[in-house]
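**Student:** curious how this folds, go ahead:
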Amino acid sequence: MTQPPHSTDPQTPTVPGAPGAVVQQRDCLLIRGDWVLAHYRRLKADIDRLQDQTSGQIHHGDLSGLGRIDTAGAALLAELLGAKALVRLSDNTPGLPRETCALLHAVATAMADRSAPHRPTIHPLIAALNITGQRTEQLYQLLTLLLGFIGQTLAALAYNLPRPKRWRVTSLVSAVQDTGLNALPIVALLTFLVGAVVAFLGATVLEDFGATIYTVNLVAFSFLREFGVLLAAILLAGRTASSFTAHIGAMKVNEELDAIRTLGLSPIELLVLPRVLAMMISLPILTFVGMISGMIGGAAVCALVLDISPGQFLAILERDIALKHLLVGLGKAPVFAFLIAVIGCLEGFKVSGSAQSVGEHTTSSVVQSIFMVILLDSTAALFFMEMGW
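**Tutor:** The predicted structure is shown next:
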């Protein structure tokens, strides 16, 4: 209940120019003082507090003590009493100035016309199905946009490859250095450590069966077919796809893409193709380095823990591991590289023009790239298993 000092008694006359106030007397609200914009914040807080206390059960009102009022105050009264009740009170209050009545009528009519329609309660199952449908539609739109952008990229690539004069050699070499050479140390270190972990786990499990010698086969198969290309692709998805999105997104925020189009140049030819080709060159190289580093990590564990010498490790590799496993791993690298680069560039073009949008699409490019890499890798693993490759 809000009751200012000057209106402790509801029957006390209103002091001219006094701030507006609401006094609750049983089920009746006494409106006192000036309801103008200068007092809007305090009056709004009092009304919210009063509505919480009364749970919206207001039956009567008294406007006899109302002083000056403007549009802001009239809107508050319409919110407090209701549009219809405000019109009725203004007509039934003796001594209320004609201008005040006209203002209250106008504001109440306007607020009654734009009152929000009643929303029926939605069953939780229907709401869940609605959300599922929305997510499915968003996924469909995302895949459609991605396929369209892939088509544009392939069309530009097919147009530029037979025309060496249009090649962006400098941009390609710079992108290869950024995506491949600079990422080489972290890929080699990570795969070395993962190879050591895989060898430790394999030795722990196989030791119970007296078959620790097959730790060599486990490390070789896992890195040649899966871990080498998968770890390198995930690292590039987090490191390079985000870089592509942030770079192109910043160019769009700065309106550099519009300037490129104004000069008659194609952003896909200028920005996308060098990055896509650089990724398709870098990822197979990083995959091969990851395979070798992972097997070196496994060989180190075999030599230190299992007493399998490096010479014996290489002899088992030569005897038991076929060349097709290396080709399977390397064959997936260009496909992963193409998708990672295309997704990173597409998210950069989707930036809407603010720093927050750049951050959101950078995060989205990393998530989408990693998801697509893992999805395609699992699909390829099932396909190769059924084909016996």
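
**Student:** from here on, contacts and neighbour counts on C-alpha atoms
**Tutor:** Noted.

**Student:** distance from the helix or strand harbouring Glu386 to the middle of the chain?
**Tutor:** Element membership for Glu386 (DSSP states H and E) is helix 355-387. In terms of C-alpha atoms, centre = their mean, to the nearest Å, the centre of helix 355-387 is found 15 Å from the chain centre.

**Student:** report the buried residues of that helix.
**Tutor:** For helix 355-387, a neighbour-count test (16 or more other C-alpha atoms under 10 Å) marks 357-359, 361-366, 368-370, 372-373, 377, 381 as buried.

**Student:** which parts of the stretch 1-150 of the chain are strands?
**Tutor:** Secondary structure of the stretch 1-150 of the chain (DSSP state E, counting those that start in this stretch): strands at 21-25, 28-35, 60-69.

**Student:** need the winner for burial among the ones you listed.
**Tutor:** Most buried of these by mean neighbour count (mean count of other C-alpha atoms under 10 Å) is strand 28-35; its value is a mean of 22.

**Student:** so what touches it?
**Tutor:** For strand 28-35, contacts defined as C-alpha atoms under 8 Å, 6 or more residues apart in numbering pick out 7, 10, 14-24, 58-70, 72-74.

**Student:** rewinding a little: the strands of the stretch 1-150 of the chain: which one's closest to Asn182?
**Tutor:** Closest of those to Asn182 is strand 28-35, at 67.4 Å (criterion: C-alpha to C-alpha).

**Student:** quick revisit: tell me the one of the buried residues of helix 355-387 nearest Ser309?
**Tutor:** For these, the nearest to Ser309 is Ala381 (31.1 Å; C-alpha to C-alpha).

**Student:** so how far is Gly195 from the closest one?
**Tutor:** The spacing between Ala381 and Gly195, counted by C-alpha to C-alpha, to the nearest Å, is 20 Å.

**Student:** please generate a structure for the following sequence too, so the two can be compared:
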Amino acid sequence: MPDPADFSLKRAADRATAVLTGDWTAIALGPSGRGLAEAMQGARDVELDLTGVDQIDTAGAYAVLRAAGGDIAPGRIRARDETLRLLELVGNALKVERAPPPRKPPSFEQFTIRVGKAVTEMAADAWDTVIFAGHLLAVSWLSLIHPKRIRWAACVALAERAGLDAIPIVATTSFFIGAVVGLLGANMLRQFGAEVFSVELIGIAVLREFNIIITAVLLAGRSASAFAAEIGSMKMNQEIDAMKVMGVDPFEALVFPRFFALLVTMPLLTFVATLAGLFGGMVVTWSVLGLGPAFFLQRIIDNVGGTHFLVGLSKAPVMAVVIAGIGCRQGLEVGNDVESLGRRVTAAVVHAIFAIIVIDAIFALIYMKADI
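**Tutor:** Here you go, the predicted structure:
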């Protein structure tokens, strides 16, 4: 069994001496290292006598150096030659050259640096987006020329998961949106005695805007995040690198099926959202204004027509391409850590919703200029 480390502080007329005994090793050190440091903290010019130490390792040497404040001058420490060499070795390892603190630039300079970095990142992101879009267009063109290259099983499975499984949430949300629009329209138009025009308000709002907006936003939070998480986890596990090694294009195996699935299911979900929104508005007008379903549908057919529905439906393919593209691109940008995966999934949802709002505004301006 090793002898526990111990020390005693002997005071002479001119200076004090700390005499160390026992084994100053990691196993036998115990509280002696801390006690030695506390004992030597208040005393000045304390010598260290290590001649009585049986064994010492790097842990014991570190404790002695910490107590001595890193001062291992030959006149201060008495020990065997091998002990002095160990102390010198540990002391050299602890000497880390501290670089001067970096100069903190002025506030205006910091602002310009941040602006420059943001502009550079935006330019790099735009360039990566162009590369992604070009690769996706090339794969899509090759798939159209050679349909046998399309992975139909993956496309059907993704269409079911991203489209059919989203019907309940899309229908429920659109139903309540249509009901809210009908209720607000009825309350506001009642002041002018024009409650009957709430039917046209519901029809135009649901057929032209709310059906595609609600569907796109729900798919942005549901499908874009799922695409980014799925592809990102494969990127983290180096499955995409393995696919490249085997000669499989990740765009053809992963991106195109998701792109195709949303492109097919988005118009279907928009149609479902339209029916649910009109049904919600009809329930409100029937219960609040006493306008029956036959009257409601007749006014929709006569005064609203199918133009507004076609306007809303024309946005569906563009929204599908943008949502699928953003989700897949963010997934391919995931690094090798979980934090990167979380950032990219969040970015996929935020970017998709932002793109939906911008695209809808662009469509509104185009149709307004075209008087449609």
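
**Student:** tabulate the strands of the stretch 1-150 of the first structure (JSON lines), appending distance to Asp307 of the first structure.
**Tutor:** Listed next are these as JSON lines, based on distance: least, C-alpha to C-alpha, whole Å:
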{"stretch": "strand 21-25", "distance to Asp307 of the first structure": "88"}
{"stretch": "strand 28-35", "distance to Asp307 of the first structure": "90"}
{"stretch": "strand 60-69", "distance to Asp307 of the first structure": "93"}
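
**Student:** Leu346 of the first structure: which of those strands is closest?
**Tutor:** For these, the distance to Leu346 of the first structure is smallest for strand 28-35, at 54.2 Å, taking C-alpha to C-alpha.

**Student:** now the angle from the closest one to strand 60-69?
**Tutor:** With axes from the mean of the first three to the mean of the last three C-alpha atoms, to 10 degrees applied, the angle from strand 28-35 of the first structure to strand 60-69 works out at 0 degrees.

**Student:** tell me the angle of strand 28-35 of the first structure relative to strand 21-25?
**Tutor:** Using the same axes, to 10 degrees, the inter-axis angle of strand 28-35 of the first structure relative to strand 21-25 is 170 degrees.

**Student:** return the distance of strand 28-35 of the first structure from the chain's centre.
**Tutor:** Mean-position distance between strand 28-35 of the first structure and its chain equals 49 Å (C-alpha atoms, centre = their mean).

**Student:** which residue in the second structure aligns with Thr144 of the first structure?
**Tutor:** Aligned by TM-score structural alignment, Thr144 of the first structure pairs with Trp127 of the second structure.

**Student:** the residue mapped onto Cys155 of the second structure from the first structure: neighbour count?
**Tutor:** Counting by TM-score structural alignment, Cys155 of the second structure lines up with Leu172 in the first structure. Leu172 of the first structure is flanked by 20 other residues according to other C-alpha atoms under 10 Å.

**Student:** how far apart are the helix or strand that contains Leu172 of the first structure and its match in the second structure?
**Tutor:** Per DSSP H and E: Leu172 of the first structure is located in helix 169-176. Taken over the aligned residues, the distance from helix 169-176 of the first structure to the second structure averages 2.5 Å (mean C-alpha distance after the TM-score superposition for the first structure).

**Student:** which neighbouring elements make contact with that helix?
**Tutor:** Counting contacts by 3 or more C-alpha pairs under 8 Å, 6 or more residues apart in numbering; DSSP states H and E, helix 169-176 of the first structure packs against helix 273-305.

**Student:** find me the equivalent region of the helix it packs on in the second structure.
**Tutor:** Helix 273-305 of the first structure lines up with residues 256-288 of the second structure when matched by TM-score structural alignment.

**Student:** closest to Ser242 of the first structure among the buried residues of helix 355-387 of the first structure?
**Tutor:** Taking C-alpha to C-alpha as the measure, Ser242 of the first structure lies nearest Thr362 of the buried residues of helix 355-387 of the first structure, at 5.1 Å.

**Student:** counterpart of that closest one over in the second structure?
**Tutor:** Correspondence of Thr362 of the first structure to the second structure, assessed by TM-score structural alignment: Val345.

**Student:** so that match is in contact with Gln330, correct?
**Tutor:** Yes - checked against C-alpha atoms under 8 Å, the pair Val345 of the second structure and Gln330 is within contact range at 7.0 Å.

**Student:** now do the shared contacts for the two.
**Tutor:** Residues touching both Val345 of the second structure and Gln330 by C-alpha under 8 Å, 6+ apart: Ala228.

**Student:** quick one: list the elements packing against the longest helix anywhere in the second structure.
**Tutor:** Using DSSP state H, we find that the single longest helix of the second structure is helix 107-145. If you count contacts as 3+ C-alpha pairs under 8 Å, 6+ apart, helix 107-145 of the second structure packs onto helix 256-284, helix 316-332.

**Student:** now these as JSON lines including distance to Leu84 of the second structure and mean neighbour count?
**Tutor:** What follows is those, written out as JSON lines (distance: least, C-alpha to C-alpha, whole Å; neighbours: other C-alpha atoms under 10 Å):
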{"stretch": "helix 256-284", "distance to Leu84 of the second structure": "69", "mean neighbour count": "24"}
{"stretch": "helix 316-332", "distance to Leu84 of the second structure": "57", "mean neighbour count": "25"}
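
**Student:** of all these, which one is nearest Asp54 of the second structure?
**Tutor:** Set against Asp54 of the second structure and scored by C-alpha to C-alpha, those come closest in helix 316-332, at 60.6 Å.

**Student:** what stretch of the first structure does the closest one fall on?
**Tutor:** The aligned range for helix 316-332 of the second structure is 333-349, by TM-score structural alignment.

**Student:** give the closest residue to Ile308 of the first structure in space, chain neighbours not counted.
**Tutor:** Distance criterion C-alpha to C-alpha, 6 or more residues apart in numbering; nearest residue to Ile308 of the first structure, sequence neighbours excluded, is Cys302 at 5.2 Å.

**Student:** quick one: contacts for the one you found?
**Tutor:** Ala199, Thr215, Val216, Ile308, Ser309.

**Student:** restricted to helices, list these.
**Tutor:** Mapping the contacts of Cys302 of the first structure onto helices (DSSP H) picks out Ala199, Thr215, Val216.
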